[in-house]
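>>> Quick one, what's the 3D model for this:
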Amino acid sequence: MTRVICHAGPEDVPKSRFDRDVHVVLYGRGHMPDGVARLGAGVMDAVSRLGFALQSEAFDFLTIAMAVTAADTFILREEAEDRWSRGLELTIPLSNPGPWIAVRARLEEALRFLSGDAWSLEFRSEGPRRPLQSAIDRRRWRIDLTRSDSACLFSGGLDSYVGVLDLLAGGGRPALVSHSYRGDRRYQNLTAQALPVVCARFSANAHPTWTGNSEVSMRTRSFNFLAYGAAVGTAISQIRSGRRVDLWVPENGLIALNAPLTARRIGSHSTRTTHPHFLQSMQGIFDAVGLPVRIENPLRHQTKGEMLRRHATDPRFAAQAVRTVSCGKWKRDNTQCGRCVPCLIRRASFHAAGIADNTGYRCELLATVMADSGQRDDLASVRYAVRKAPTADIERWVLQAGPLPENAVERDGCIDVFGRGIEELRTFLHASGLP
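The predicted structure is shown next:
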């Protein structure tokens, strides 16, 4: 296993270090000793704007998420024996390690499911401390959560846009929680400004930094996202006399399940960021350590097309929907590619909802993509899946991505939404001239 050793401050980093060990200063800012990584200074700044000292369990979970992000970033998959599944031994100092030691095995298993790596976690005391109330009181600008009744993960994508609109239409007032990666903040701001109600917003960027190479697959990014959401949800709970607060994770059912389109995509090569098994596992951990947060995906039984269809008659929705970002490759030139799996599902959803898709993709014509051996991998996989679906055992197919809920209604909902999502893709491909 590769060891990643985290520290509360640069003064805790030993002068003598093994070459293969990676040392990381959590919430570190400024110059670090040679070869030492840092991350999370912006996260600490964001937490200090919540208005009061955060519950220790929520802050320690944030610290765990910082450490996991560090390991997932600084240890390259290409150095693993199979060039994918890493062995990661992670030492994390916490302010109160007791509750987390009790759930260590459950955390390791949840992370294994999420990233496909073998995780070994060690929790120690004397970890980073949450911002003091005296420091919080000195902030000129703080996040006003007094009108918020829930927290909602808000990527600025189409699913989170619909998810927040639905909550607002039902009389809710969620606080929006965002990863503010470089380039993302602009379209997140534009999407938030398009909402009919102004919502409180929390955004942060862990910004892992060091002198070595970095891994880009980032299978644990949703773990970090949940930690942000849990922090904001707990803060709202503290305002509301400790009552349990909903943490909404809006993601359409097809993407949430993300069952492999082909045999080559089985396992963690397909992301599991909002898979129901992962979210259920994290809920059990939250309950065990006393985080007053209930994780819920309100779109889990809806296809992306069904989500859009409910808002299709609103011209303001259509105008903003095309400005959202679904593509994982858009940062190359701030243009969505139009040919990756998320883009194809997005395009199929506009078609299913009868909304003109004026997004402006890099690859507009699917027939051209299909003829290009260097670009057609995702499209060919989707085409294979839609051809396979009519004779496939859908339940067995979905189970390849991970366990399904035991509750019969939830389980059937997962199976049914996957079949409907594949049908949306089939209809779109046929309309695009790819039978």
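
>>> alpha carbons only for contacts and neighbour counts from here, please
Noted.

>>> Settle this for me: residue 405 is touching residue 411, isn't it.
Yes: contact criterion CA atoms under 8 Å: residue 405 and residue 411 qualify, at 5.3 Å.

>>> Show me whatever sits in contact with both of these two.
Residues touching both residue 405 and residue 411 (CA atoms under 8 Å, 6 or more residues apart in numbering): there are none.

>>> now the helices for the stretch 201-350 of the chain?
All helices of the stretch 201-350 of the chain, identified by DSSP state H, counting those that start in this stretch, fall at 221-239, 253-257, 276-289, 304-309, 315-321, 341-353.

>>> er, the stretch 51-200 of the chain I mean
Using DSSP H, counting those that start in this stretch, helices in the stretch 51-200 of the chain cover 56-74, 98-101, 104-115, 133-137, 158-169, 184-193.

>>> Take those and lay them out in a markdown table including mean neighbour count and distance to residue 39.
Formatted as a markdown table, the helices of the stretch 51-200 of the chain follow (neighbours: other CA atoms under 10 Å; distance: least, CA to CA, whole Å):
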| stretch | mean neighbour count | distance to residue 39 |
| --- | --- | --- |
| helix 56-74 | 25 | 7 |
| helix 98-101 | 17 | 21 |
| helix 104-115 | 20 | 20 |
| helix 133-137 | 14 | 20 |
| helix 158-169 | 21 | 26 |
| helix 184-193 | 17 | 18 |
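
>>> To check against the first, give me the structure of this:
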Amino acid sequence: MKVLCTSADSLPASMRPDEQAFAFFRTAGREGVGNIANKWRSQLKRKGFAPDSVTWDFVQFCLAACAADLACPRENSADGWTRVIELTIGLHEPMRWVGFEEHLAKMLKLLTGDYWTLHFVAGGEAPPTGKVTSLPHDCVCLLSGGLDSLVGGIDLVSGGRRPVFVSQLAHDDSVKQGKFANRLGGASAHWQWSHGINFAGQREPSTRARSLAFYAFAVLAASRIEGERVQVFVPENGFICINPPLVPGRVSSLSTKTTHPQFIAMMQYLLDELGCRVVLELPYRFKTKGQMLQECRDQSLLQGLACETTSCGRFRTYNRKHCGRCVPCMIRKGAFHAWGPNRDATVYVHDSLAASDKSSGPDDAMAAALAVLTMEERGLDRFLGATLAFAGPDERALYRQVLSDGLVEIEAVLRRDGVL
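Next up, the predicted model:
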């Protein structure tokens, strides 16, 4: 599977029949060529963005990887899941990236489970050259519309920080993102962007690389903030950061690695080596979702907004409602249960895990129950296996504890609903 992403002017005169091509930031006007974030570069210029070449090429790299992820259907691979992707990316300063190909291939394999080959060539778009004005912010915080990002924003603002919130446009969640940002920092403290990847043909629905666009937007936002090192906060609870497979069949990329500490560390290494002045922070990597709710700095504000957040992995499948039975929904239910009685006013398609319909997808409740039973009968370490092999001795015990506590929160809901 071959993908080319470059500026419209740098596209070859004739396209290879086995390669999907994309043009950055404008349409190429050629049949079979997709586009990425059409007109976004000119919009950024009008908004006063003038990032350096390192930041801008990082954005182009991330968006290109997202495009390749979407354009390469897994069902066409040899095993129906694992792909072999050859991605050529046009950058503004490609020579900076020479030597990072192997590191990036490993980073993308961790994220998507695929085998990547990367080529960096001249032909990317130049950075926008807007008239830059200083902004009254001191950090960046990702704001997805989910419960964890809401807690992260509340904690930062309550602690005296002045974050700019960055969101990836996501259908109905976009309205929620705007509401949360407005309550926390005002409308001027929020940027919502979309990767805008468009092309003819089949799209891969698993979108394991989609989070790269989120990180690209965050690093771009950080370019507008003064300081030697700008913190980018990624608010995610530790259980989901690690995302341990509940059953042996859910290993590798079958469980998302979007905020996995190993992936974050690999991305931080890249940013540091390129000279990008951004520090990625995982402030809740040793906290469960329930502990995040319990320890949030503004309980009143959290209580008023928590139930409006989105956690469900099948939200679109159920017409913008929480299914109540996927793994993210179970973790959400467990967190609210740990937070206190009668706090969860979320509308679930399936209020009870015991009575939920199994026909629409995997039986996640049973998988969670098996995980809990495995932990009880054989011990936590037998359940975790090599899950924590990435962690050093000083942090392994902390990750082990958060995974244990996270399973306890899920177990409480399973027992409440009569699954266990």
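
>>> Now do residue 206 of structure 1: how many residues are near it, please.
Neighbour count for residue 206 of structure 1, taken as other CA atoms under 10 Å: 22.

>>> swap in residue 29 of structure 2?
11.

>>> That one pairs with which position in structure 1?
Counting by TM-score structural alignment, residue 29 of structure 2 lines up with residue 32 in structure 1.

>>> Its match contacts residue 24, doesn't it?
No: taking contacts as CA under 8 Å, residue 32 of structure 1 lies outside contact range of residue 24: 9.3 Å.

>>> what is in contact with these two at once?
By CA under 8 Å, 6+ apart, the residues touching both residue 32 of structure 1 and residue 24 are residue 38.

>>> now residue 217 of structure 1: how far from residue 325 of structure 1?
19 Å (CA to CA, to the nearest Å).

>>> now residue 20 of structure 1
The value you get for residue 20 of structure 1 to residue 325 of structure 1, if CA to CA is used, is 38 Å.

>>> who's more crowded, these two?
Ranked by neighbour count (other CA under 10 Å), residue 20 of structure 1 and residue 325 place residue 325 first, with 25 against 10.

>>> Tell me if I'm right that the more buried one and residue 158 touch.
Yes: using CA under 8 Å, residue 325 of structure 1 makes contact with residue 158 at a distance of 6.8 Å.

>>> who touches residue 84 of structure 1 in this structure?
Contacts for residue 84 of structure 1 (CA under 8 Å, 6+ apart) come out as 77, 78, 116, 117.

>>> Please list only the buried members of the residues you listed.
The neighbour-count test (16 or more other CA atoms under 10 Å) marks 77, 116, 117 as buried among those.

>>> List just the nearest of these to residue 193 of structure 1.
Nearest to residue 193 of structure 1 among those is residue 116, at 37.3 Å by CA to CA.

>>> Counterpart of that closest one over in structure 2?
Match for residue 116 of structure 1 (TM-score structural alignment): residue 113.

>>> Would you confirm that its match contacts residue 253?
Yes: when contacts are counted by CA under 8 Å, residue 113 of structure 2 is listed as touching residue 253 (4.8 Å).

>>> Can you report how many residues neighbour the counterpart of residue 80 of structure 2 in structure 1?
Here residue 80 of structure 2 is matched to residue 83 in structure 1, going by TM-score structural alignment. By other CA under 10 Å, the residues close to residue 83 of structure 1 number 10.
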